[in-house]
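Trainee: below is the sequence, then the predicted model.
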Amino acid sequence: MPLKKDPNGGGTNADGSTSAKYCSMCYQNGTFTQPDMTVTEMQVLVTNQMAKMGFPKFLARFFTKGIPKLERWKS
């Protein structure tokens, strides 16, 4: 989720500050809310959420192509 669309302005770091990297749905208290989630699972989740918001599925899938490049999955 783009941080500017996050109703909380981002997730929270371990010290309680707002994360500048991760949204509040994914990151709370300095840890990921679903630490074992794979890139593919995240892409499916995001695609389905965007479809619920009215985006066509093909467009929602297109928007998830960049997820593997996010810092969370860099290794």
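Mentor: Nice, thanks for sending it over.
Trainee: can we go C-alpha only for contacts and neighbour counts from here?
Mentor: Fine.
Trainee: can you report how many residues neighbour Leu70?
Mentor: For Leu70, the neighbour count with other CA atoms under 10 Å is 11.
Trainee: where do the helices sit along this structure?
Mentor: 39-52, 57-63 (DSSP state H).
Trainee: quick one: list the elements packing against the longest one.
Mentor: Secondary-structure packing of helix 39-52 (3 or more CA pairs under 8 Å, 6 or more residues apart in numbering; DSSP states H and E): helix 57-63.
Trainee: output the helices of the chain as a markdown table; include the columns mean neighbour count.
Mentor: Listed next are these as a markdown table, based on neighbours: other CA atoms under 10 Å:
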| stretch | mean neighbour count |
| --- | --- |
| helix 39-52 | 16 |
| helix 57-63 | 14 |
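Trainee: would you turn those helices into CSV with distance to Cys23?
Mentor: Below are the helices of the chain laid out as CSV (distance: least, CA to CA, whole Å):
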stretch, distance to Cys23
helix 39-52, 13
helix 57-63, 17
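Trainee: A further structure is provided below for comparison with the first:
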Amino acid sequence: MQPMKFCQSCRLPLVPQVQGTEADGSKSESYCMYCYQNGAFTEELTMEDMITRRAPVFANSNPDMTIQEAFDLLHELLPKLERWKTIG
């Protein structure tokens, strides 16, 4: 079994139903459809913007996690993702 892939922008599990698209219409192997379509990011965001958006969703999908714990975890995880490695 292959390890779970995650969007390299928001860390959403990258399952086929939510894969973004490249400029040629093919499925992106790195980004979800919410972050990336037609070969470009859907929005210009800072990493802090992404953390602020994703923390409540992340906490909601993990019932034992507080929003503060989600913020802290995303501050650890997002800098390791491709989109944020060079931007920070």
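Mentor: Great, that's in hand. The structure displayed is predicted, hence computed values, not measured ones.
Trainee: kindly provide the TM-score of these chains.
Mentor: Overlay of the two chains. TM-score (TM-score structural alignment, normalised by the length of structure 1): 0.78; 72 aligned residues with a CA RMSD of 1.9 Å.
Trainee: hmm, back to that, out of the helices of structure 1, which is closest to Ser17 of structure 1?
Mentor: Judged by CA to CA, the one of the helices of structure 1 that comes nearest to Ser17 of structure 1 is helix 39-52, at 24.6 Å.
Trainee: what does the closest one rub up against?
Mentor: Outside helix 39-52 of structure 1, the residues that touch it by CA atoms under 8 Å, 6 or more residues apart in numbering are 57, 60-61, 64-65, 67-68, 73.
Trainee: tell me which of those residues is nearest to Gln28 of structure 1?
Mentor: Looking across the contacts of helix 39-52 of structure 1 and measuring by CA to CA, the closest to Gln28 of structure 1 is Trp73, at 17.3 Å.
Trainee: distance of whatever residue of structure 2 lines up with Thr12 of structure 1 from Glu29 of structure 2?
Mentor: Correspondence of Thr12 of structure 1 to structure 2, assessed by TM-score structural alignment: Thr21. Thr21 of structure 2 is 9 Å from Glu29 of structure 2, where distance means CA to CA, to the nearest Å.
Trainee: who has more neighbours, those two?
Mentor: Thr21 (22 against 17).
Trainee: hmm, that one is touching Cys35, no?
Mentor: No - using CA atoms under 8 Å as the test, Thr21 of structure 2 is too far from Cys35 to be in contact (9.9 Å).
Trainee: mind listing what Gly10 of structure 1 touches?
Mentor: Contacts for Gly10 of structure 1 (CA under 8 Å, 6+ apart) come out as 3, 18-24.
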